[in-house]
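1. Any chance you can model this:
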Amino acid sequence: MGETLRRYWIPALMSFEIPDPDGPPSRVKLLGEELVAFRNTEGRIGLIDEFCAHRLASLWFGRNEDCGLRCVYHGWKYDVDGNCVDQMNEPRQFSDKVKLTAYPTVEMGGIIWTYMGPEDKIPPEPNFELTRVPNTHRYMTKVVQECNWLQALEGGIDTSHAPILHRTITKASRAYRLILILSKVQLPIWRWI
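-> Take a look at the predicted model:
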C-alpha cells in the first residue's frame, strides 16, 4: 500500500510520543502496516513490526529494556533494527535467524520521520524549515484523518475551500483571536506546512 508515499521520508509520530529511553512503546499505523516505535536505552529510535515473530503477541505490551523491546509472552527481544537479539531457552544461532520488519528513522524538528521504501532508493533526509528552527518557533499538532491523503492535501491547499465550506470555523477562529488579544495574551504564529 502507498508505493508512492514509500519513496519519501514520511512523518511517523511526534517526538513527545516516545520521549524517554526505555519508556513505553507507541503504536503506529502507517500505510496499512501495524508498527511499534520505541526509544532504546541509548536513545536510538526503533520502528518495527508490532507483532513478535514467535507467537504474534503485540510488542506494544513489551518491555523496553537494555537496548531492546522484549515480548512479554516468551521473552524474545528485538533491537531497533528488528533483529532478535535474545531468546530465553534457545541457542544464540537460532535468534540470529529471526528478524522483524524495521524501518529507518530520523528525528528532526520534533517529528520522527521514517522511510518505508526500497533500501537502494533512500532519498535525502527531510529538509524543511520547520526541522531547522528552535522548538519555540514552531507549533505542531497531530490529527488522524481517515481519508484519502490526496483529497486531504487538495483541501488543505485550496484557498477557496475553507472560507466557503468551513466559514463558521474561520469566524470562530477570529473570535478566539480577539478574546486572546483583549486579554493581552501573546498569540502563537501558526503556519500550514
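
2. all contacts plus neighbour counts: C-alpha atoms, from now on.
-> Fine.

3. helix or strand for Trp113, which one?
-> strand 111-115 (DSSP states H and E).

4. meant to ask about Ala162
-> helix 161-165.

5. So which bits of that helix are buried?
-> In terms of neighbour count (16 or more other Cα atoms under 10 Å), helix 161-165 has no buried residues at all.

6. Compute the number of surrounding residues for the nearest residue in space to Arg63 that is not next to it in sequence.
-> Among residues not flanking Arg63 along the chain, Arg70 sits closest, at 5.0 Å (Cα to Cα, 6 or more residues apart in numbering). Residues near Arg70, counting by other Cα atoms under 10 Å, number 25.

7. can you check Thr170 too?
-> 14.

8. Just list the residues touching it, thanks.
-> Applying Cα atoms under 8 Å, 6 or more residues apart in numbering, we find Thr170 in contact with Ala162, Pro163.

9. which SS class is it?
-> Under DSSP: H, G, I helix; E, B strand; the rest coil, Thr170 falls in the helix class.

10. before we move on, back to that, give me the distance between the residue nearest to Arg63 and Leu35.
-> Going from Arg70 to Leu35 by Cα to Cα, to the nearest Å gives 15 Å.

11. Another sequence for comparison is provided below:
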Amino acid sequence: MQQDITFYTNPFSRGGIVHWMLEEVGVPYKVENLAYGDAMKTPDYLAINPMGKVPAIKHGSVVVTEAAAICAYLADAFPEAKLAPPTTERGDYYRWLFFVSGPWEASFGLRSCGIEMTPEQELELGCGRPERVLDVLAAAVRDREFIAGERFSAADVYVGSHIGWGMQFGTIDPRPEFKQYWQRLEQRPAHQRSLQQTEAAMPDFPVPGQ
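-> Take a look at the predicted model:
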C-alpha cells in the first residue's frame, strides 16, 4: 500500500508521536498543520475525524485516528520498516502499546483535571492510580532496551513519547528506569527529524490555552 499519506496534526499535540512514527517508516507524507478551534471543526476535517481532534492520517482511502492506532496501522501497512514483531510474538507489543493509551492516559488525564480517585472509583474505572501505573511501567522497561522484545518497534515510539514528555513537563518522576529507557530512544535519527520539523512549525501556531 504505497498510496499517498496525509498527516493531520498540530505542533502542540500528540501528533508528535505520529510524526516520529512516520519518520521511522520512511515513506513520503504530506503534513497538514491545523490550528486548534475552527480549523479542526470544518466539514472537510470532521469527515476525517468527527471528534475534531488531531492527529489523524489518510492513507489512500484509509483514515485512521488515535495516535496508538495510527502507530500500529503504519507498522502493519509498511512491514518492510520492521516496526512490529512477528504476529506470534506480539504479546508485549500490544500489551504496552495499549497500556499507555488506556490506563496511563485515563489515570493521568483524571489527575490533570484535579480528580483523585477513591479506592472505589479506582476499582470501577479500572485504570489505576498514577503511582501504580508508573510502578508497572517502570518494571516493564527496567533493564530492557526495547519494550516489546529485542527490536525497536512502534510500541517504543508510543510508550517512549509519553515517558519523554512526562519527564520533560514534570508530570512523572524521572525514575532511573525511565531515564535510561528514554535516553536510548530520543537520539534516534527519525525522532530528531520529527522534532526539528515540529519545532519549525511552532512559531506559526499559538500555544494552546494562551
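
12. Please work out the TM-score for the two chains.
-> After superposition, the two chains reach a TM-score of 0.24 (TM-score structural alignment, normalised by the length of structure 1), with 81 aligned residues with a Cα RMSD of 5.4 Å.

13. thinking again about what came up before, does the strand holding Trp113 of structure 1 pack against any helices or strands, and if so which?
-> strand 9-14, strand 105-108 (3 or more Cα pairs under 8 Å, 6 or more residues apart in numbering; DSSP states H and E).

14. How about Cys84 of structure 1: what's its closest non-neighbour residue?
-> Nearest to Cys84 of structure 1 is Tyr78, by Cα to Cα, 6+ apart, at 4.4 Å.

15. give me the number of residues near that neighbour?
-> 27.

16. contacting residues around it?
-> Residues near Tyr78 of structure 1 by Cα under 8 Å, 6+ apart: Gly68, Leu69, Arg70, Cys84, Val85, Asp86, Leu100.

17. Strands - which of the residues you listed land there?
-> Gly68, Leu69, Arg70, Cys84, Val85, Asp86 (DSSP state E).

18. gap between the second one and Ala162 of structure 1?
-> Counting by Cα to Cα, the gap from Leu69 of structure 1 to Ala162 of structure 1 is 44 Å.

19. and Leu150 of structure 1, what helix or strand is that in?
-> With DSSP H and E as criterion, Leu150 of structure 1 is part of helix 149-157.

20. State the number of residues packed around Arg167 of structure 1.
-> The number of residues packed near Arg167 of structure 1 is 12, by other Cα under 10 Å.

21. now Lys58 of structure 2, what's its secondary structure?
-> With three-state DSSP as the criterion, Lys58 of structure 2 reads strand.

22. Checking my notes, Phe7 of structure 2 in a helix, right?
-> No: read with three-state DSSP, Phe7 of structure 2 is strand and lies in no helix.

23. Distance of it relative to Tyr93 of structure 2?
-> Plainly put, Phe7 of structure 2 is 24 Å away from Tyr93 of structure 2 if you go by Cα to Cα.

24. How about His162 of structure 2?
-> Taken as Cα to Cα, the spacing of His162 of structure 2 relative to Tyr93 of structure 2 amounts to 16 Å.

25. circling back: are any of the contacts of Tyr78 of structure 1 buried, and if so which?
-> Here, 16+ other Cα under 10 Å leaves Gly68, Leu69, Arg70, Cys84, Val85, Asp86, Leu100 buried among the contacts of Tyr78 of structure 1.

26. Can you give me the distance of the third one to Asp86 of structure 1?
-> Spelled out, that is Arg70 of structure 1. Plainly put, Arg70 of structure 1 is 9 Å away from Asp86 of structure 1 if you go by Cα to Cα.

27. Wait, Asp49 of structure 1 touches Glu34, no?
-> Yes: between Asp49 of structure 1 and Glu34 there is a contact at 6.3 Å, judged by Cα atoms under 8 Å.

28. out of these two, which sits in the busier spot?
-> Ranked by neighbour count (other Cα under 10 Å), Asp49 of structure 1 and Glu34 place Asp49 first, with 25 against 14.

29. Setting aside sequence-adjacent positions, which residue approaches that one most closely?
-> In space, Asp49 of structure 1 is closest to Leu35, 4.5 Å off (Cα to Cα, 6+ apart).

30. pretty sure Phe94 of structure 1 belongs to a strand, no?
-> No: Phe94 of structure 1 sits outside any strand when classified using three-state DSSP, being helix.

31. how much space between it and Tyr78 of structure 1?
-> Distance from Phe94 of structure 1 to Tyr78 of structure 1, by Cα to Cα: 14 Å.

32. now do Gln151 of structure 1
-> 37 Å.
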